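# Have a look at this fold, sequence not included:
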């Protein structure tokens, strides 16, 4: 369940960022500060992006940032960052505004949350609704209300 992995303080809305690297660092900062991941996690995401492109851009407007558990995950957790001005990631033509970061301790414990995320982003109308939200608490509620 998303509610098991997403804390309210890990949902944020930004007006803009300078580039995709900055959004990776901003999207992971709370997770680092709270001890869910180490500083090596965002660095690994950036390194993998430089090598393979933005493998985590799932569809227009949505990215699911992640690396492997051994790349700095301490405890499983999610963060959600909404950027009002779209971001272009390396090697992708689709722009992104909704960035979901997942820190998974293993290959299994986060699968329920991933299934719920897939439900959330499977509808273009729902994505449009999410990116139109201007309040972080409302964005949080939209994610955790998916049963």
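Sure thing, it's come through. Keep in mind it's a predicted model, so treat the numbers as computed, not measured. Numbering: from 1, shown residues only.
# C-alpha from now on. contacts and neighbour counts both.
Will do.
# what helix or strand does the spatially most central residue of the chain sit in?
Closest residue to the average C-alpha location of the chain: residue 100 at 1.5 Å, with C-alpha atoms, centre = their mean. In this structure, residue 100 is located in strand 95-103 according to DSSP states H and E.
# Now for residue 65: which residues touch it?
Residue 65 makes contact with 24, 45, 56-57, 99-102, according to C-alpha atoms under 8 Å, 6 or more residues apart in numbering.
# quick one: the helices in the chain?
Secondary structure of the chain, counting by DSSP state H: helices at 2-5, 20-33, 40-52, 111-121, 124-131, 136-144.
# Could you look over those helices and pick the most buried one?
helix 20-33 (a mean of 19; mean count of other C-alpha atoms under 10 Å).
# neighbours around residue 61, how many?
22 (other C-alpha atoms under 10 Å).
# and it, what does it touch?
Residue 61 touches 86, 94-98, 127, counting by C-alpha under 8 Å, 6+ apart.
# list the helices and strands the top strand by length along the chain packs on?
The strand that spans the most residues within the chain, counting by DSSP state E, is strand 77-88. With contacts defined as 3 or more C-alpha pairs under 8 Å, 6 or more residues apart in numbering; DSSP states H and E, strand 77-88 has these neighbours: strand 6-14, helix 20-33, strand 95-103.
# Please compare the first structure with the one that follows:
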């Protein structure tokens, strides 16, 4: 299957977020801007962290925001937000976060596959820093190996 495409509308570089909820609103807003999800999906991503804690901070500097498949997902989508100033999510080891990925997946089977592919991508510890330093959407796509 591969990762969903990453259109320009789904990439926000050098953003400012005063707190983690704002960072997730940026990632969710990028999914909405690209047509992958509705605002309700952004609320669901925030709700997952409120309910389960900062488990989405999967490695140093990287948050991987997602929620369950449902009617708020219009089609599979990926978003990338880099933050000018890192934000704390409350994770004991991986804070602060500089890169927030948003993932919206329409089906349960592809949901797990996409999560696995993203985990594999970030097994390389240099990827988060390279994305954080990217200055264009094309550069982010090249690093992640995804299409527009």
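Noted; the coordinates are in hand. From a predicted model like this one, the values you see are computed outputs, not experimental measurements.
# if we can go back for a sec, can you convert the helices of the first structure into a markdown table and add a column each for distance to residue 80 of the first structure?
Formatted as a markdown table, the helices of the first structure follow (distance: least, C-alpha to C-alpha, whole Å):
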| stretch | distance to residue 80 of the first structure |
| --- | --- |
| helix 2-5 | 11 |
| helix 20-33 | 7 |
| helix 40-52 | 15 |
| helix 111-121 | 11 |
| helix 124-131 | 11 |
| helix 136-144 | 8 |
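# out of the ones you listed, nearest to residue 81 of the first structure?
Nearest to residue 81 of the first structure among the helices of the first structure is helix 20-33; the distance by C-alpha to C-alpha comes to 5.9 Å.
# Show residues contacting the closest one.
9-10, 17, 37-39, 42, 45-46, 65, 77-81, 87-90, 99-101.
# The residue nearest to the centre of the first structure and residue 83 touch, don't they?
No: contact criterion C-alpha atoms under 8 Å: residue 100 of the first structure and residue 83 do not qualify, at 11.2 Å.
# Overlap of the contact sets of these two?
With C-alpha under 8 Å, 6+ apart, residue 100 of the first structure and residue 83 have no common neighbours.
# for residue 127 of the first structure, what are its contacts?
Neighbours of residue 127 of the first structure in contact, by C-alpha under 8 Å, 6+ apart: 61, 120-121.
# which of those does the second structure keep?
Here is what carries over to the second structure from the contacts of residue 127 of the first structure, by both residues aligned by TM-score structural alignment, their matches' C-alpha atoms under 8 Å: 61, 121.
# Closest one of the contacts of residue 127 of the first structure to residue 139 of the first structure?
residue 120 (11.9 Å).
# tell me the contacts of the closest one?
With C-alpha under 8 Å, 6+ apart, residue 120 of the first structure has these contacts: 126-127, 143, 146.
# still contacting in the second structure, which of the residues you listed?
Shared with the second structure, among the contacts of residue 120 of the first structure: 126, 143 (both residues aligned by TM-score structural alignment, their matches' C-alpha under 8 Å).
# biggest separation within the contacts of residue 120 of the first structure, which pair?
Most distant of the contacts of residue 120 of the first structure, by C-alpha to C-alpha, are 127 and 146, 13.7 Å apart.
# what's in contact with stretch 75-92 of the first structure?
By C-alpha under 8 Å, 6+ apart, stretch 75-92 of the first structure touches 5-7, 10-17, 19-20, 27-28, 30-31, 35-37, 49-50, 53-54, 57, 61, 94-105, 110, 131.
# again with stretch 40-52 of the second structure
With C-alpha under 8 Å, 6+ apart, stretch 40-52 of the second structure has contacts from 21, 24-25, 27-29, 55-56, 65-68, 72-73.
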